[in-house]
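Asker: everything below, folded, please.
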Amino acid sequence: MTSVSHTTHAISINPNDGEQIGAYPYETEAALEAALSRAAAGFSVWKRKSLAERVELVTVLASVLREQAIDMARMATQEMGKPATQARGEIEKCAQLCEWYAENGPAMLAPEPTQVPGGKARIEYRPLGPVLAVMPWNFPYWQVLRGAVPTLLAGNTYVLKHAPNIMGCAYLLRDALQQAGFPDGVFEVINVTPDGVSKAIADDRIAAVTLTGSVRAGIAIGSQAGAALKKCVLELGGSDPFIVLNDANLDEAVKAAVIGRYQNTGQVCAAAKRLIVEQGVVEEFTRRFVEQTRQLVVGDPSQNATYIGPMARFDLRDELDGQVQATLSEGATLLLGGSKAEGAGNFYLPTVLGDVTDRMTSFRQELFGPVASIITARDAQHALELANDSEFGLTATIYTQDVARAEQLTEQLETGGVFINGYSASDPRVTFGGVKKSGFGRELSHFGVREFCNAQTVWLDRN
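Answerer: Okay, the predicted model is just below:
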């Protein structure tokens, strides 16, 4: 394929071999105008559909996703290097999300009656309108649908601006919703530059904005949404602590830490990035962790045996390597990996950094790739202090056999989620989101349904 400019096209490059596989021209102002008009017109139709009708289409979408799973998973593998088994698992997780919301969503949107002095009242959940969603590449389908499904179920329409390196995934997702029978304008995909995003945010037809991305992107999008007086939800970066106390079951803790750090090639906002281990077990934990990390299969992401594929973008691999080299120069010990892999692919060797302190780069910054940092804590209180010593606050993990103590520590952790004896995950039954520079607002559960609703109070017979 002939190479084209990144300034005029969204470019898709296969990170496994560096070959360009797609080029999608950015849309003109006229095309953006048409998309926003369709979303607004679609909202007028969609909000008048009964909740039962919306539930039916969400249920059909689950079936369509399963029917298209092979093609959709293959596209994710080609565009961002997601290992094949993990890509298929992502599609199935999306299908299960649809089914869960179809079953449980209606109760979350039901009117809430109450008695008030002198009469009755109820709270009704009304849709806001078209919601602009700026989404990342690391989970091409899950990141979108975990927000889109509850948003659509509530009666809003959804305008997706996906990451430019995975526009093939974006269009497959749009096709899936069309095949499921969603009306025109209910789910729009716009392929625009940052300037186009700014125009969309400022447009009166966009009612609210949601972003999953970097802190820098969150500051930009949040500022623009605020200037336009529009509700926004921001799910940003993370440098999540994974605390291992002296009494932890090391077999379970090490296994969870390896999965929690290296799944999706370490490109997860809520990955276990800072492994904070109490000094009584740090030596044994480190030995086992390095040993198990060494056994991970790195290679062609289309092969089922592969656990770690290439990183999605070449510029991010360069940034990651710079952070690793900076940490080593600051006094950390290289226990495994520590460099780019040779060859055309965008691979970074699974890396373990030991003797990391709270002043080093890999502790202070988010490392978005297959790199783990091991930090020694003097005791449980010190581990807690290290965990909170971050500008981020997405999730945290605690491994200990004393669950009561873990519960006490949980109360003091400055994060949106805590996992006791289990690694970070997301599930529609519970909320997902962060505090501090990890953002604000929540996705999933009933919070995800109501984030983009007008909670309208209706008073009756107030005398």
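Asker: every contact and neighbour count from this point should use C-alpha atoms.
Answerer: Noted.
Asker: can you show me the helices along the stretch 201-350 of the chain?
Answerer: Taking DSSP state H, counting those that start in this stretch as the criterion, the stretch 201-350 of the chain contains helices spanning 215-227, 250-262, 282-294, 314-329.
Asker: just say which of those is most tucked in.
Answerer: Comparing these by mean neighbour count (mean count of other C-alpha atoms under 10 Å), helix 250-262 ranks first with a mean of 21.
Asker: which helices and strands does that helix pack with?
Answerer: Contacts defined by 3 or more C-alpha pairs under 8 Å, 6 or more residues apart in numbering; DSSP states H and E place helix 250-262 against strand 272-278, helix 282-294, strand 371-377.
Asker: name the helices or strands packed onto the last one?
Answerer: The reference is to strand 371-377. Helices and strands touching strand 371-377, by 3+ C-alpha pairs under 8 Å, 6+ apart, are helix 250-262, strand 272-278, strand 351-354.
Asker: got it, and the second one?
Answerer: Counting by 3+ C-alpha pairs under 8 Å, 6+ apart, the packing neighbours recorded for helix 282-294 are helix 250-262, strand 333-336.
Asker: now the element after the longest helix seen in the chain, going C-ward?
Answerer: Identified as the longest helix of the chain according to DSSP state H is helix 84-108. On the C-terminal side of helix 84-108, the closest following helix or strand by DSSP states H and E is strand 112-116.
Asker: one more to line up against the first:
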Amino acid sequence: MTYQTINPYTNETVATFPDATIAEVDAAIAAAHSAFLAWRETPFSTRTAVLAKAAELLRAERRRYAELVTLEMGKVIGEAEAEVDLSADILQYYAEHGESLLETITVPVAFAAEGEVEIVSQPLGVLLSVEPWNFPYYQVVRVAGPQLLAGNTILLKHASNVPQAAAMFDDLFERAGLPAGAFKNLYLPHNLTEHVIDDPRVRGVALTGSEEAGAIIAAYAAKAVKKSTLELGGSDAFVVLGDADIDKTVQWAVFGRHWNAGQVCVSAKRLIVVDEVFDEFLEKYRAGVTALKMGDPMDPATTLAPLSSQGAADKLAVQVEKAITGGARAETLGEKVPATGAFYQPTILTGMTSANPSYYEEFFGPVSIIIRVQDEAEAIAVANDSPFGLGGSVFTRDTVNGEKVARKIETGMVYVNHPTMVKADIPFGGVKHSGYGHELTNLGIQEFINKKVIDIVDIDAAF
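Answerer: Got it, this is the predicted structure:
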């Protein structure tokens, strides 16, 4: 069985689910296409009502949904509840904005254009959504919310370790009033993914995941001449300038690196600190990390969760050893990890240089790379010396200069005096090896839309 619920706090297998057969996959595609033909003609008022009801259901059963996430991938319960809230906010955002995000645009005529030209927004059809385990609800909703509103239908291939969270969406959208077939979770094995993308009724694919997975899916889509969007890895720079409020900056740094156990694409992975405040920052950062409490993620007192799986913890350990072999210095902090569960000891890596084979890797877990730089210019250069470009942040008391520095960092999102954040009304997307395309707001809904030009010409004025 590919799809399993394994509690990362105990490493016990809770449930297993069979892979979808090719017959089940084909039936789901046919049902999604049939639903699309009707859903695209459904009034926006009906579509927004479905999304609003789904948001209402999430909020009404917040604790139940949160506990399922904590069970499957180990997220501390408070963070799981926050993810449910964020998912509801995204659905509500699209419910409230509705048709206004897809209004017809009238084009001013020029250059001897004839007739009345307008651009209308029309859905493409069935979409495949390939999503990761680190935010089992949010990742699904940020594609499903806008694309269902647009009139598309969704087939979901979720991560193999969160099968119950994936199946939850079938129930949620059914209870919200979505027509049968318009959203379907598939326990899709890897060997059938290309089969889905090749089907002519499937018109696009959205993936959030690793760089390796993204390259494979993008190749499938390109071969089939289908639209794709990719949100891949990140190695966000957390730049600390000499005039930063160090106490507050350290608090944000500890949070920014360790929320969701550090398993976030936009986590503050590279802490780049100018020389004049480096020693003070490092001393206080050590104390902040040391104070983190590992334990049962269902316990509100726990502030550092286990990783999503024992395999993830083992992979991180190999990465750290590779970094040490390459010349980095490692320092472990905090209480000793629990004897059971997929925990990883919080670690600081210093002395990392571009000569280290691990320098350009993404560390997905509670491992902090802290880099000393001489000044602002070097901080910008180091921030940009990465194959990734997803998020980033700059900490300074001078917000005018902070904005100037932010403009110079080559990434999709930069925040001044806050780690990269995710909100329902802020676009999300990256550059370089972090992928392409946007999600959320009006940018996200436009990704799988046909912007059709219609030119209406008076036949009597044509010659």
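Asker: work out the TM-score between the chains.
Answerer: Overlay of the two chains. TM-score (TM-score structural alignment, normalised by the length of the first structure): 0.96; 456 aligned residues with a C-alpha RMSD of 1.5 Å.
Asker: of all the helices and strands packed on helix 250-262 of the first structure, which lies closest to residue 402 of the first structure?
Answerer: Of all those, the one in closest proximity to residue 402 of the first structure, counting by C-alpha to C-alpha, is strand 272-278 (14.2 Å).
Asker: what range in the second structure matches the closest one?
Answerer: Aligning strand 272-278 of the first structure against the second structure (TM-score structural alignment) gives residues 268-274.
Asker: and the end-to-end length of stretch 338-351 of the first structure?
Answerer: End-to-end span of stretch 338-351 of the first structure (C-alpha to C-alpha, to the nearest Å): 5 Å.
Asker: residue 32 of the second structure -> the first structure?
Answerer: By TM-score structural alignment, residue 32 of the second structure lines up with residue 39 in the first structure.
Asker: name the nearest residue to its match, ignoring sequence neighbours.
Answerer: Counting by C-alpha to C-alpha, 6 or more residues apart in numbering, the nearest residue to residue 39 of the first structure once its immediate chain neighbours are dropped is residue 185, at 4.3 Å.
Asker: contacting residues around the closest residue to residue 250 of the first structure other than its chain neighbours?
Answerer: Among residues not flanking residue 250 of the first structure along the chain, residue 285 sits closest, at 6.7 Å (C-alpha to C-alpha, 6+ apart). Applying C-alpha atoms under 8 Å, 6 or more residues apart in numbering to residue 285 of the first structure gives the contacts 250, 254, 277.
Asker: how close does residue 285 of the first structure get to residue 14 of the first structure?
Answerer: Residue 285 of the first structure sits 36 Å away from residue 14 of the first structure, going by C-alpha to C-alpha.
Asker: what of residue 308 of the first structure?
Answerer: 15 Å.
Asker: same check, this time on residue 353 of the first structure
Answerer: According to C-alpha to C-alpha, residue 353 of the first structure stands 28 Å off from residue 14 of the first structure.
Asker: closest to the centroid, which residue in the second structure?
Answerer: By C-alpha atoms, centre = their mean, the mean C-alpha position of the second structure lies nearest to residue 139, the distance being 5.4 Å.
Asker: residues in contact with the equivalent of it over in the first structure?
Answerer: Counting by TM-score structural alignment, residue 139 of the second structure corresponds to residue 143 in the first structure. Contact partners of residue 143 of the first structure, counting by C-alpha under 8 Å, 6+ apart, are 135-136, 212.
Asker: can you flag which of those residues belong to strands?
Answerer: Assignment to strands by DSSP state E places the following of those there: residue 212.
Asker: what's the closest of the contacts of residue 143 of the first structure to residue 117 of the first structure?
Answerer: Set against residue 117 of the first structure, the nearest of the contacts of residue 143 of the first structure by C-alpha to C-alpha is residue 212 (42.6 Å).
Asker: my guess is the closest one contacts residue 222. True?
Answerer: No - with contact defined as C-alpha atoms under 8 Å, residue 212 of the first structure does not count as touching residue 222 (11.3 Å).
Asker: aligned to residue 374 of the first structure, what sits in the second structure?
Answerer: Residue correspondence to the second structure (TM-score structural alignment): residue 374 of the first structure is matched to residue 370.
Asker: residues touching that match, list them.
Answerer: 270-273, 348-352.
Asker: go on, residue 417 of the second structure?
Answerer: Residues counted as contacts of residue 417 of the second structure (C-alpha under 8 Å, 6+ apart) are 249, 393-396.
Asker: dump these to a markdown table, plus distance to residue 445 of the second structure.
Answerer: As requested, the contacts of residue 417 of the second structure are arranged in a markdown table below (distance: C-alpha to C-alpha, whole Å):
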| residue | distance to residue 445 of the second structure |
| --- | --- |
| 249 | 34 |
| 393 | 26 |
| 394 | 29 |
| 395 | 32 |
| 396 | 34 |
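Asker: just send the residues you listed back as CSV, with secondary structure and distance to residue 151 of the second structure too.
Answerer: Formatted as CSV, the contacts of residue 417 of the second structure follow (DSSP: H, G, I helix; E, B strand; the rest coil; distance: C-alpha to C-alpha, whole Å):
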residue, secondary structure, distance to residue 151 of the second structure
249, helix, 43
393, strand, 36
394, strand, 39
395, strand, 41
396, coil, 44
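Asker: please identify the buried residues of stretch 372-391 of the second structure?
Answerer: By neighbour count on 16 or more other C-alpha atoms under 10 Å, the buried set for stretch 372-391 of the second structure is 372-373, 376, 379-380, 382-391.
Asker: for residue 447 of the second structure, state which of those is nearest.
Answerer: Ranked by distance to residue 447 of the second structure (C-alpha to C-alpha), these are led by residue 390 at 17.9 Å.
Asker: the closest one maps to what in the first structure?
Answerer: Under the alignment (TM-score structural alignment), residue 390 of the second structure maps onto residue 394 of the first structure.
Asker: looking at the first structure, which of the contacts of residue 370 of the second structure hold up?
Answerer: Using both residues aligned by TM-score structural alignment, their matches' C-alpha atoms under 8 Å, the first structure keeps these contacts from these: 270-273, 348-352.
Asker: I appreciate the help and will end here.
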